[in-house]
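J.: Based on what follows, work out the 3D shape:
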Amino acid sequence: MLKKRGSFVLGTMVLALVFAGFADARDLTKMNFQLNWKITGDHAPYYVALKKGWFQEEGLDVNILLGQGSAYTVQVVDTGKAEIGISDAPVPIKGRAQGAKVKIIGIIFDKHPNCMYFWRESGIKKPQDIVGKTVAVPAADGHYVMWPAFAKQIGVDPASVKFVNIEPTAKPAALASKKADVVFELYTGKPFMEKAVPPEHLGAILWSDHGFNAYAHSYITRDEVIQKNPELLRKFLKAAYRSWDFTLKNPEEAIRILAEYHPINQTDLLANLKLVMEFFKTDRYRKFGIGYIDPDRMRDTIDTVGKYMNVKIDFKPEEAYTSQFLPSPPYKLAF
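T.: Here you go, the predicted model:
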């Protein structure tokens, strides 16, 4: 009799826990998070947050959507298909100037990783040598959107190159097959490019080495979410930057976790992530924490968009970004 009673009590406890779990799941706020691209190493933090339950701790049920470029992210967020997304900072700034109700709420990379790759034997030695060349890049890629700004900074006509539209995953193949003379890709994509083109034949020019100092990858949202659900933004950024803090300290484990969600080459993506980490090692992040938005640098980024990307900036800089949802205290790195 005691055995039956014990089994009944145990069964009741299990059912209670199950129903409690369902209740917790129902209490979570569902949201969509739009990535900027297909899966790469810098997406590992969001799967770390899923695996470790950090989004759930914040009361969020986060659905992660694969991306197609920064311009696509701006469109998805602006039209309400996602609450938060990742985009190169100049792209949502341009979008806002053109009527999109989007705003930057946190920075990811503190240095800009835009880069051009080419065969060394092509004769390209400096960025100006791209004139007259064919460039492969997806139409929604942040590089394509920001090219006019960089072109004008280095003193060349943005129309002096011929663009070939390709799929996001086709960049290494486009260069390897010489479908184009140049491929625009992030410097952090170097491990993938080196698998397609022998390293001794691969040339690369980082835009930031030639004066392009705009802010790079950032988190964006739309005005409606800021007005109606500010706590969602605060909770998401707390979990996201907590996960970045973990990932930057434990890159191998972060990539192993990413591999539980997507079929990836862990060696390649770990190499990719370790390059990503270099773009976090700045005095700003050391002093103010990851995610920090420097008002002066943001103002310079907005000025760059207005000056070089053929749009009229008719709003105050503070209308394009806000720091109010960043974690407090911030996550600081020791390096």
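J.: CA only for contacts and neighbour counts going forward, please
T.: Will do.
J.: so what's Leu326 up against?
T.: Going by CA atoms under 8 Å, 6 or more residues apart in numbering, Leu326 touches 105-106, 234, 237-238, 291-292.
J.: Just confirm Glu253 is within a strand.
T.: No - counting by DSSP: H, G, I helix; E, B strand; the rest coil, Glu253 is not part of a strand but helix.
J.: mind checking how far the residue nearest to it when sequence neighbours are not counted is from Asn36?
T.: Spatial nearest neighbour of Glu253, chain neighbours left out: Thr247 (7.7 Å); criterion: CA to CA, 6 or more residues apart in numbering. Applying CA to CA, to the nearest Å, the value for Thr247 to Asn36 is 18 Å.
J.: So between those two, which is more surrounded?
T.: Neighbour totals were compared for Thr247 and Asn36, and Asn36 leads with 27 against 24 (other CA atoms under 10 Å).
J.: Sticking with that one, tell me its helix or strand.
T.: Using DSSP states H and E, Asn36 falls within no helix or strand.
J.: what does Thr221 give?
T.: Taking DSSP H and E as the criterion, Thr221 maps to strand 217-222.
J.: To compare against the first, here's the next sequence to fold:
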Amino acid sequence: MRQFIVAGAAGALSLLSVSASAEPLSLLLNWTPAADHAPIYYALDNGLYEEAGIELTVEPGKGSGMAAQNVGVGAKSLGIAELGTAFLAKSKGADLVAVMAIYANSPFTLYWRKSSGIEGPADFAGHTLGNPSGDAARVMWPAFAKAAGIPEDGVSFVNIAPAAKIPTLAAGRVDIISDFYNGHDQKIETLGDDLGSLRWSEVGLNPYGNSIIVNGEFLSENKDMVARFVDVTQQAYRTCAEDIEPCIAALMNNASGLDHDAMVAQWGRIAELMTTEATVNEALGWFDPVRIQETYDLVNTYFELDAPFDPATAYTNDYLDTAIKMVE
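T.: Predicted coordinates for the structure are as follows:
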């Protein structure tokens, strides 16, 4: 064993032991740490990756688009990205393969204040929509606009940081925000009865959401390592689905500025997004080939893919343990 000094979330120094035989591996998150990443931090804090011979480094991200690009060019071995965005990147030459679904249902949701006069998408024209430039919902906006029957250029996008979405909307500095459904309760707490919302699935768009992606070349050369990573991660998500408290504790131990109750509420929504017939009956993280095709068709319909590809080459269920299923 070897030891080195690391700085904790509050800046405190501690000794961390890592097996001399552990192989380094990097994981780029889609955004900053939140409840959907709690299982990863749970596995880290409990030494599960280390036991599997992996020295995992987790880095905060700046959007699914950025994660897909970094993994696609091999700058990062693994990442988390919304699958439609990953497919777009793949059509532009990104070498990546999805190995585990986190959000088996689409998390895309639009929020507004009813007092602004907006009742639904028909009222979006002429309003501002706030989100980061790398936000997956901004990348996929043309698909939503077409499905909802509204002009693609009807809204004006405003760049705001992820953490600023809710306060910016509440202050009226933007009229609409895009966000993931896992943060729904926080918006209810902030805006109460003035909150208006629409999940993209309500207009018939339900592509696969956040998924773990791997650089294709890295995968071909490190299949055993990827298998070990997926095994630990899949088990961690199942453990957290049964009891989220120790996982939220691990998350908050590794990320500052998070509210415990908000993260617990967020996880409740995430559990909804993780639960489908396939994840309950086949395996937690399972990709349904039919829905993979539907996700690809959605992207291919609403975007001009630079180079169409067979979606079967963009994912695999081979690294999932079928004995590990999502709780009902």
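J.: Tell me how the two chains score on TM-score.
T.: After superposition, the two chains reach a TM-score (TM-score structural alignment, normalised by the length of the second structure) of 0.91; 316 aligned residues with a CA RMSD of 1.9 Å.
J.: follow-up on the earlier one: which pair in the contacts of Leu326 of the first structure spans the largest distance?
T.: Distance extremes for those: the farthest pair is Arg234 and Tyr292 at 13.9 Å, using CA to CA.
J.: so what's the residue mapped onto Ala52 of the second structure from the first structure up against?
T.: Matched across to the first structure, Ala52 of the second structure falls on Glu58, judged by TM-score structural alignment. With contacts defined as CA under 8 Å, 6+ apart, Glu58 of the first structure is in contact with 235-236, 239.
J.: Could you report the separation of the residue mapped onto Arg242 of the first structure from the second structure from Ala227 of the second structure?
T.: Aligned counterpart of Arg242 of the first structure in the second structure: Gln235 (TM-score structural alignment). As judged by CA to CA, Gln235 of the second structure and Ala227 of the second structure stand 12 Å apart.
J.: How about the residue most central in space within the second structure, nearest residue that isn't a chain neighbour?
T.: Computing the C-alpha centroid of the second structure and ranking residues by CA atoms, centre = their mean puts Asn210 first, at 3.4 Å. Sequence neighbours aside, Glu82 is the residue nearest to Asn210 of the second structure in space, at 4.0 Å (criterion: CA to CA, 6+ apart).
J.: give the contact list for the one you found.
T.: Neighbouring residues of Glu82 of the second structure by CA under 8 Å, 6+ apart: 64, 136, 208-211.
J.: Helices along the first structure, start to end?
T.: 2-27, 44-52, 54-57, 70-78, 90-97, 142-153, 171-176, 190-196, 223-228, 230-249, 251-261, 266-278, 283-288, 295-308 (DSSP state H).
J.: The fifth one maps to which residues in the second structure?
T.: What that stands for is helix 90-97 of the first structure. Helix 90-97 of the first structure lines up with residues 84-91 of the second structure when matched by TM-score structural alignment.
J.: what's the matching stretch in contact with?
T.: Here stretch 84-91 of the second structure makes contact (CA under 8 Å, 6+ apart) with 64-65, 68-69, 72, 96, 136, 139-140, 207-209, 295-296, 299, 305-309, 314.
J.: Can you flag the buried ones in these?
T.: Using 16 or more other CA atoms under 10 Å as the burial test, these include 64-65, 68-69, 72, 96, 136, 139-140, 207-209, 295-296, 299, 305, 314 as buried.
J.: now for Asp224 of the second structure: what does it line up with in the first structure?
T.: Matched by TM-score structural alignment, Asp224 of the second structure corresponds to Glu231 in the first structure.
J.: Which residue is the nearest non-sequential neighbour of Ala262 of the second structure?
T.: Once flanking residues are discounted, Ala262 of the second structure sits nearest to Gln186: 6.7 Å by CA to CA, 6+ apart.
J.: Map that neighbour onto the first structure.
T.: In the first structure, Gln186 of the second structure lands on Phe192 (TM-score structural alignment).
J.: repeat for Ala35 of the second structure
T.: By TM-score structural alignment, Ala35 of the second structure lines up with Gly41.
J.: now its match: how far from Ala170 of the first structure?
T.: Per CA to CA, Gly41 of the first structure is found 17 Å from Ala170 of the first structure.
J.: and these two? which has more neighbours close in?
T.: Between Gly41 of the first structure and Ala170, Gly41 has the larger neighbour count (other CA under 10 Å), namely 25 against 15.
J.: pretty sure that one contacts Arg256?
T.: No - under the criterion of CA atoms under 8 Å, Gly41 of the first structure is not in contact with Arg256, lying 10.6 Å apart.
J.: TSV please, covering the contacts of Leu326 of the first structure and showing neighbour count and distance to Leu10 of the first structure.
T.: As requested, the contacts of Leu326 of the first structure are arranged in TSV below (neighbours: other CA atoms under 10 Å; distance: CA to CA, whole Å):
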residue	neighbour count	distance to Leu10 of the first structure
Ile105	25	47
Gly106	26	47
Arg234	19	39
Leu237	22	39
Lys238	22	37
Gly291	27	47
Tyr292	20	50
